[in-house]
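[1] the following comprises the amino acid sequence and a computationally predicted model.
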Amino acid sequence: MNAPLFNKLNMYKDSGIYPFHMPGHKMGRGIDMKDAFAMDITEIDGFDNLHHAEGIIEDAQKMCAKTFGADKSFFLVNGSSCGIIAAIMSVCGDGDKLIVARNCHKSVMDALVLSGAQPRYVMPEVVDDFNIFGAVSAENIENVCNANPEAKAVIIVSPTFEGIVSDIASIAEVLKKKNMLLIVDAAHGPHMRFNNFFPKTAIECGADIVIESLHKTLPCPTQTSVLHTSGNKVNMERLKKCLAMAQSSSPSYIFMAAIDKCRDYLDNEGKADFESYVNRIKNFREGVKEIKNLRLLDRSIVGRNNIYDYDLGKLVIFSDSINCIEIGDVLRKKYKIELEMSCPTHCLALTSVSDTEEGFERLKNAIIEIDKNLDMMEKRENVSFVFPKPKVKVSPRIAFNAQKMDVDLKDSVGKISAEYVIPYPPGIPLVSPGEEITNKIVSIINKYIESNVNIIGMKNSSLEKILVLM
């Protein structure tokens, strides 16, 4: 068959690889939808319309809201990105201010371009020993709100990719007094409601709009997400219009059915399965607690860098002696384990309720063996990351539409960036489109280049030039 992608996926399916990566159904282990193609229909009679739901889709969304503890829930078939875009556009118009956690997903930046909103940033701290981001604090958010009292809303991410959780309840209390909405990108936390082992969800803690990716950590296919609302501050009619704009006009009934089936699973047999899942996480963490050269992120970081809680379902592994991309390669080639992410400083095994005891055992044995093989290696020096306060000169929308040109990095001081410069990890922009490039930023970029830090976002792969506004 001359179908390279289809063939490659079939080879991967039959390879014996264990998937510690998305989606959360783990290659079909957690959901049976063998007849999916037979259920792939359009908006025929009796099957409702996602963008004007008043029948079975509306019934399914109401059941979903009850399961997740929301007042209303909306199915998303274009992933959490479309929910984030719709949420921001429902609150902000051209020129409105939006307070944004600097470690937010790129879809937030897309929403700023589409809406014309003006970002005002709140900076999470970097956790020094790990070079990942901590949380944002209620105090920091209140300070930015006081400086921008006309801001319409605040958007933060919690939990983060690595499982860091902010104090949502305190942040929500601050914003309630200021009559600002709280939007939470909780794409990595849809599982947290279903066992007390995990942190409380953003909806439980008082957020107004919460977006969750079911496909990340629950048994649901890629692109299936849900947007939840709580309280009476959200303009529901505008939100519905924005959701219709951000999503396909031909929503997949397979995806919607999968969300509905996942919700039913969570209401029934999922309760017992979550108990087993939690025990597997505990056993894994207990089994690797004697490792000496690798480090597994745990709740010892709670209380540092504004971190309020931590999701132990994220298995984040750090090394001070070896590039963690190599660990990912070894796990793949020798142990037949594929991780969600490997970067120079750490790697992430993403778990879900669909993971098996055999999968956890395979990963545990592999990590113990890899750790022993690192005994003779010297520690390497980690780079300290610095992020100056951004100087926003024009909105992301103006920057996106403006004429642009390449200049040498050394000649860019004082100019307005037309692209991102993002050291990864930790994955936060040093500069974003519409922001001034300062002498300090150029010095930091050069330092990172000398230290072989991976920098993404720049069009010029040599990193010698940067795209700026003309």
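    Cool, the structure landed. Bear in mind the structure is a predicted one, so any value in this text is a computation, not a measurement.

[2] CA atoms for contacts and neighbours, from now on please.
    Will do.

[3] tell me where the stretch 351-470 of the chain has helices.
    Listed in chain order, the helices of the stretch 351-470 of the chain (DSSP state H, counting those that start in this stretch) span 357-372, 396-401, 439-450.

[4] on contacts alone, who are the packing partners of the longest one?
    Spelled out, it's helix 357-372. helix 270-287 (3 or more C-alpha pairs under 8 Å, 6 or more residues apart in numbering; DSSP states H and E).

[5] tilt between the helix it packs on and helix 357-372?
    20 degrees (axes from the mean of the first three to the mean of the last three C-alpha atoms, to 10 degrees).

[6] other SSEs contacting the very next helix or strand once past helix 270-287?
    Following helix 270-287 in sequence order, the next helix or strand is strand 294-296 (DSSP states H and E). Judged by 3+ C-alpha pairs under 8 Å, 6+ apart, the packing partners of strand 294-296 are strand 314-319.

[7] try it against this one:
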Amino acid sequence: MKTPIVNFLKSYQEKSPVRMHMPGHKGAGILGFEGMDLTEIYGADELFAVEGIIKESEQNASSLFGCPTYYSTQGSTLCIQTMCTILCQDAKSKGKKPKILAGRNAHRSFIHAAALLDFEIEWLYGNSDYLSCTISTETLEKEIVENNPTAVYLTNPDYLGNLLDIKSLASICKKHDVLLAIDNAHGAYLRFLEPSLHPIDLGADLCCDSAHKTLPVLTGGAYLHLSDSLNQVWKNDVKHFMEYFSSTSPSYLIMASLDAANEVLDTTFKKSLSECIQRVDVLKNALIQHGYTILSGEPMKITISTKEFGYTGNEIANFLMECDIYPEFYDSDYIVLMPSPYNTKDDLKRLETCLCKIERKSVVFNSFPKLERARKVMSVRQALFAPSTMIEVSKSLGQVCSSVSVSCPPAILPVIPGEVISKSAIEVMKYYGIETVRVVKE
């Protein structure tokens, strides 16, 4: 597969050109990669008005993912904002007021999009515990019938690696003529499993992938995918909607990494991924034999529920970092490790050795507090843009939240802008070490 963006950047660099254009380093910076860092000069195309090398590269990505695919150099955040815009515009085109039924574990960028676009949210709390937001087909259908949303928005996989039954959930959405959008930020690689578990392949109407999270792509590289049918309606508007939220200076280095990844995904990646999954399975089994509790879910996450082993996730993380092994995420309950095919066999062996040096202790029994459903008194937009102030969490009972309070996944947000802060929300925030919260000024 050709890599037109990479080829152009290399060709330009080889000319030893006189750079009378941005950026200011002129290709002669101190980091070593500046020579390929360009702006929209002649021949370089434009990300939001594609007609040349970027268009060709996006077409290559589309063929790999089996659906219309658009690049983002601002991560899945830009893609989520664009998805929400499409959902809102689609509702308005049908004479409806946008109302999105969303899993309570939605990323903060979804909530910020709600403030910017001023759409209504109805929250799905899920069927099981506070941290997983598992949505069954029965729950989804019940909520669709009761709330009459114009779209459904779900996160899959979540930060802990839990997977939803997207195929069944998509069939419920289609039954009720409701669009299904998936935040697949952690699951770009799911397309390259056998069989594919990618949301578009399972029936979603649109989704975002943070390519940089699981593929060989620079941080910030992401994809926005639309189904063929939805793309037929909105293909002339997608780039226009992306411009609402994007920088006018997209990174050519990030675009080049997305472009270069196409060749890898087209040739060696499936085999490398399959082999890596086998190695990760061996590691998971070794950790289980040592006494660790490993959550089931997506194959390329190792999520350890640490309290059964006698430690908090923070304590296990400290052990790992003493071995110069750095986890993706950790808190009181869990530690999340994210290998990829680009981790070596030695990397996984070092991880196993370090974890298996830790001796099991008595179970830690302090569990997270039970969360009650929150009461909404104003819209997300009203709350986020209202005059606000920071106060101590311990003094926030009865106040109206004005910001995204829990900054770290995987927790389902105990309180969202526009909701009244309850006693249970305060207990959850304290559990996660959150000492202050922004509230609407009285």
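    Perfect, I can see it now. Bear in mind that the values here come from a model prediction, so they are computed numbers and not experimental data.

[8] tell me how they score on TM after superposing.
    The TM-score (TM-score structural alignment, normalised by the length of the second structure) is 0.84; 402 aligned residues with a C-alpha RMSD of 2.4 Å.

[9] please identify which of the helices of the stretch 351-470 of the first structure is closest to Gly83 of the first structure.
    Closest of those to Gly83 of the first structure is helix 396-401, at 19.1 Å (criterion: C-alpha to C-alpha).

[10] and the contacts of that closest one?
    Counting by C-alpha atoms under 8 Å, 6 or more residues apart in numbering, helix 396-401 of the first structure makes contact with 109, 112-118, 418, 433-434, 469, all of which sit outside it.

[11] which pair of those residues spans the longest distance?
    Maximum distance among those (C-alpha to C-alpha): 20.1 Å, for Ser115 and Leu469.

[12] alignment lookup: Ser171 of the second structure to the first structure.
    Aligned by TM-score structural alignment, Ser171 of the second structure pairs with Glu173 of the first structure.

[13] and that match, that's in a helix?
    Yes: the assignment for Glu173 of the first structure by DSSP: H, G, I helix; E, B strand; the rest coil puts it in a helix.

[14] what about it, how many residues nearby?
    16 (other C-alpha atoms under 10 Å).

[15] grab the most central residue of the second structure for me.
    Ala185 (3.0 Å; C-alpha atoms, centre = their mean).

[16] which position in the first structure pairs with that one?
    Using TM-score structural alignment, Ala185 of the second structure pairs with Ala187 in the first structure.

[17] so who does that match touch?
    80, 159, 211-214, 216, 225.

[18] identify the farthest-apart pair in the residues you listed.
    Top of the distance list for those (C-alpha to C-alpha): Pro159 and Ser225, 15.4 Å.

[19] compare these two and say which is more crowded by neighbours.
    Ser225 (29 against 25).

[20] closest to Ile370 of the first structure out of the contacts of Ala187 of the first structure?
    The closest of the contacts of Ala187 of the first structure, once distances to Ile370 of the first structure are taken by C-alpha to C-alpha, is Lys216, at 26.8 Å.

[21] need the contact list for Tyr70 of the second structure.
    Taking C-alpha under 8 Å, 6+ apart, one finds 58, 62, 223-225 in contact with Tyr70 of the second structure.

[22] out of the residues you listed, which are shared with the first structure?
    Cross-checking the contacts of Tyr70 of the second structure against the first structure gives 58, 223-225 as conserved contacts, using both residues aligned by TM-score structural alignment, their matches' C-alpha atoms under 8 Å.

[23] what range does stretch 206-221 of the second structure cover in the first structure?
    Taking TM-score structural alignment, stretch 206-221 of the second structure hits residues 209-224 over in the first structure.

[24] and that stretch, how far out from the chain's middle?
    Taking C-alpha atoms, centre = their mean, to the nearest Å, one finds stretch 209-224 of the first structure lying 11 Å from the centre of the chain it belongs to.

[25] end to end, how far does it reach?
    17 Å (C-alpha to C-alpha, to the nearest Å).

[26] do stretch 379-389 of the second structure as well
    Using C-alpha to C-alpha, the two ends of stretch 379-389 of the second structure sit 18 Å apart.

[27] do stretch 93-104 of the first structure as well
    Termini of stretch 93-104 of the first structure sit 19 Å apart (C-alpha to C-alpha).

[28] got the contact list for that stretch?
    So stretch 93-104 of the first structure is in contact with 92, 115-124, 133, 136, 144-145, 148, 150-157, 185, 427-429, going by C-alpha under 8 Å, 6+ apart.

[29] in the second structure, what range does stretch 11-24 of the first structure match?
    Counting by TM-score structural alignment, stretch 11-24 of the first structure sits on no residues of the second structure.

[30] that older thread, skip the chain neighbours and tell me the closest residue to the match of Ala185 of the second structure.
    Spatially, and ignoring its direct neighbours in sequence, Ala187 of the first structure is nearest to Glu212 (4.0 Å; C-alpha to C-alpha, 6 or more residues apart in numbering).

[31] again, but for Glu275 of the second structure
    Pro341 (7.8 Å).

[32] thought the one you found was touching Lys271?
    No: counting by C-alpha atoms under 8 Å, Pro341 of the second structure stays clear of Lys271, with 9.4 Å between them.

[33] and the alignment partner in the first structure of Asp158 of the second structure, how many neighbours?
    If you follow Asp158 of the second structure across to the first structure using TM-score structural alignment, you land on Thr160. Using other C-alpha under 10 Å, Thr160 of the first structure has 25 other residues around it.

[34] and the nearest residue to Thr160 of the first structure once chain neighbours are set aside, how far is that from Tyr310 of the first structure?
    Leaving out its chain neighbours, the residue that sits closest to Thr160 of the first structure by C-alpha to C-alpha, 6+ apart is His188, at 6.7 Å. Distance from His188 of the first structure to Tyr310 of the first structure, counting by C-alpha to C-alpha: 12 Å.

[35] more neighbours: which of those two?
    For His188 of the first structure versus Tyr310, neighbours defined as other C-alpha under 10 Å are more numerous around His188 (26 against 23).

[36] wait, doesn't that one sit right on Ser213?
    Yes: counting by C-alpha under 8 Å, His188 of the first structure does reach Ser213; the two are 6.4 Å apart.

[37] isn't Val157 of the first structure right next to Val184, touching?
    Yes: using C-alpha under 8 Å, Val157 of the first structure is in contact with Val184, at 5.6 Å.
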